[in-house]
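> Got a predicted model here, sequence first, then my questions.
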Amino acid sequence: MSTSKPNPVALITGGSRGLGKSMALHLADRGVGVVITYRSGAAEAADVVKQIEAKGSTAAALALDAADTRSFDAFAGAVKAELAGRFGRDRLDYLVNNAGIGAHASFAETTEEQFDALMNVHLKGTFFLTQKLLPLIADGGRILNVSSGLTRFSFPGYAAYAAMKGAVEVLTRYMAQELGSRKIAVNVLAPGAIETDFGGGAVRDNAELNKMIAAQTALGRVGLPDDIGGLVALLLSPEGQWINGQRIEASGGMQL
């Protein structure tokens, strides 16, 4: 009878496109099984599952509205069922809180509705989804929250968004402290500007904006999804187990 340890399993929220998709594919390259979530892009999520399976890894996609805390009980039940049925496991090894939305408005013009929408996804969603999934995360596992370089450097129009991400960074340290008794390491990753469809794809599609950001970046270019996906796989690897309670910025050196 084989006594080999089963491959680890990761849950990535917002994994059907952009950074989450890249994270999922890079983890699959390392033999990690992946559960991704999507809010409306079921076809996109199914395609990511196929790409992961083509790499020889196991994958599943589950619908999740990260802003709807009332749905988290049912979602946790669905995760538990997928772990048992598809992965032959009862625990997750890694949770990546990646799901997010963007909003661009000056501080003076930001509406309460915009503020609440950002808070519900980025802060309240991260807080209570992680809380709900704690019984499904293995002792010795990892949690990685996704923040933004905008918590360190400032661009007009992102006050509310950056404030939520700043709160996530503080929350990360508290999670690391309180979950340490279970040997669960918790860190926060802060990407810089990345060429994705996030925020309408401005960084990717607006050549003038892209050039401006590249000029402010020590490595001379805007980030690509694989810059982040590869780093997530590295941070969740066995070699990264002693990193805990840290903010890791991946921006190529923006505004140093």
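Yep, it's here.
> rest of the way, CA atoms for contacts and neighbours
OK.
> now the helices for the protein?
18-29, 42-54, 72-82, 112-118, 126-133, 159-179, 202-205, 207-215, 225-235 (DSSP state H).
> What are the contacting residues of the second one?
By Cα atoms under 8 Å, 6 or more residues apart in numbering, the surrounding residues in contact with helix 42-54 are 15-17, 21, 24-25, 28, 36-38, 58-61, 63.
> take the one below as the second:
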Amino acid sequence: MQVAVVTGASSGIGRSAAVKIAERGVGVVLTYSSNAQGAKDAVAEIESRGGTAVALPLDIGDASGFPAFRDAVAEALRTTWQRDTFDHLVNNAGFAGMAMFEDTTEEFFDRLTSGLFKGPFFLTQTLLPLMADGGAIVNTTSNSALPHITAPGYSVYASLKGALTVLTRYMAKEFSARGIRVNSVAPGATRTRFADNAFERNPEIIPELARSFALGRIGEPDDIGAVVALLVSDDGRWITAQSIEVSGGQNL
């Protein structure tokens, strides 16, 4: 049985990706930070559909914890799937942050850099020895890094997501010797717990925002999770080094 590691999977896009990947017969190690109950619920959902999953805590903004996390993944692989390796990695964990350029502090800059770029970089490096050849990696970026989506206040966030998009291409080049494919997905505005549950707290903004989408609505987690699951599956076997916007034509 193949196994995938999906970070930030206690809710939203990560949870959807974990469930969609599990639906394809793949075991899932999913991570959570503050939302332990959400992670338990995700495991229960996967198990209710006949899949297998294990939830592990991970702070993507603290690289010092990555070696211990790698050991926990190795233990889960041995005890749950009787394996020494896993096949796929979805670097989805992260957090939003908004500040106008002139108000951006060094602390804010460093916190976002640790979570959105340094974290995925060194987590991948730490887990790579456990990855089997021929697997796949998907990095969750954002269409805020693309030219047609430029919102004031997101200069740091979008720049770091852009850096992760470039890193995806370099990972794909270097890991290709092992047959590991690497792609990124760039969601548009999506109904998740992101940005402190902004859509749930401010539902009145949704209709206006939906008008900016060619397909007439904002994204749902399953819209993106399904694409992530495809990319790590055999259906995506000839796709690598690509950044795929999954946004329903936002600002088209």
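Ah, there it is. No experiment lies behind these values; they were computed from the predicted model shown.
> before we move on, back to that, may I ask which two of the contacts of helix 42-54 of structure 1 are separated the most?
Spatial extent of these (Cα to Cα) is set by the pair Ala28 and Ala63 at 20.1 Å.
> of those two, who's got more company?
Ala28 (24 against 17; other Cα atoms under 10 Å).
> Could you report the distance from the more buried one to Asn7 of structure 1?
10 Å (Cα to Cα, to the nearest Å).
> Repeat that for Arg247 of structure 1.
Counting by Cα to Cα, the gap from Arg247 of structure 1 to Asn7 of structure 1 is 27 Å.
> returning to what we had before: could you dump the helices of structure 1 into TSV and include distance to Gly149 of structure 1?
What follows is the helices of structure 1, written out as TSV (distance: least, Cα to Cα, whole Å):
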stretch	distance to Gly149 of structure 1
helix 18-29	14
helix 42-54	27
helix 72-82	28
helix 112-118	16
helix 126-133	18
helix 159-179	9
helix 202-205	14
helix 207-215	12
helix 225-235	12
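> most tightly surrounded among those helices?
Comparing the helices of structure 1 by mean neighbour count (mean count of other Cα atoms under 10 Å), helix 18-29 ranks first with a mean of 24.
> mean shift of the longest strand belonging to structure 2 relative to structure 1?
Secondary structure of structure 2 per DSSP state E: the longest strand is strand 131-140. Following superposition, strand 131-140 of structure 2 is found to deviate from structure 1 by 0.5 Å on average (mean Cα distance after the TM-score superposition for structure 1).
> so where is that strand in structure 1?
Counting by TM-score structural alignment, strand 131-140 of structure 2 pairs with residues 137-146 of structure 1.
> Show me which residues of the matching stretch are buried.
Ile137, Ala138, Asp139, Gly141, Arg142, Ile143, Leu144, Asn145, Val146 (16 or more other Cα atoms under 10 Å).
> which other residues reach that stretch?
91-98, 126, 168-169, 172, 182-191, 236.
> Next: stretch 222-234 of structure 1.
With Cα under 8 Å, 6+ apart, stretch 222-234 of structure 1 has contacts from 18-27, 30, 191-196, 210, 213-214, 240, 250-252.
> Same check on stretch 13-32 of structure 2?
In contact with stretch 13-32 of structure 2 (Cα under 8 Å, 6+ apart) are residues 1-10, 39, 42, 45-46, 49, 51-59, 73, 76, 81, 92-93, 192, 221-222, 224-226, 228-229.
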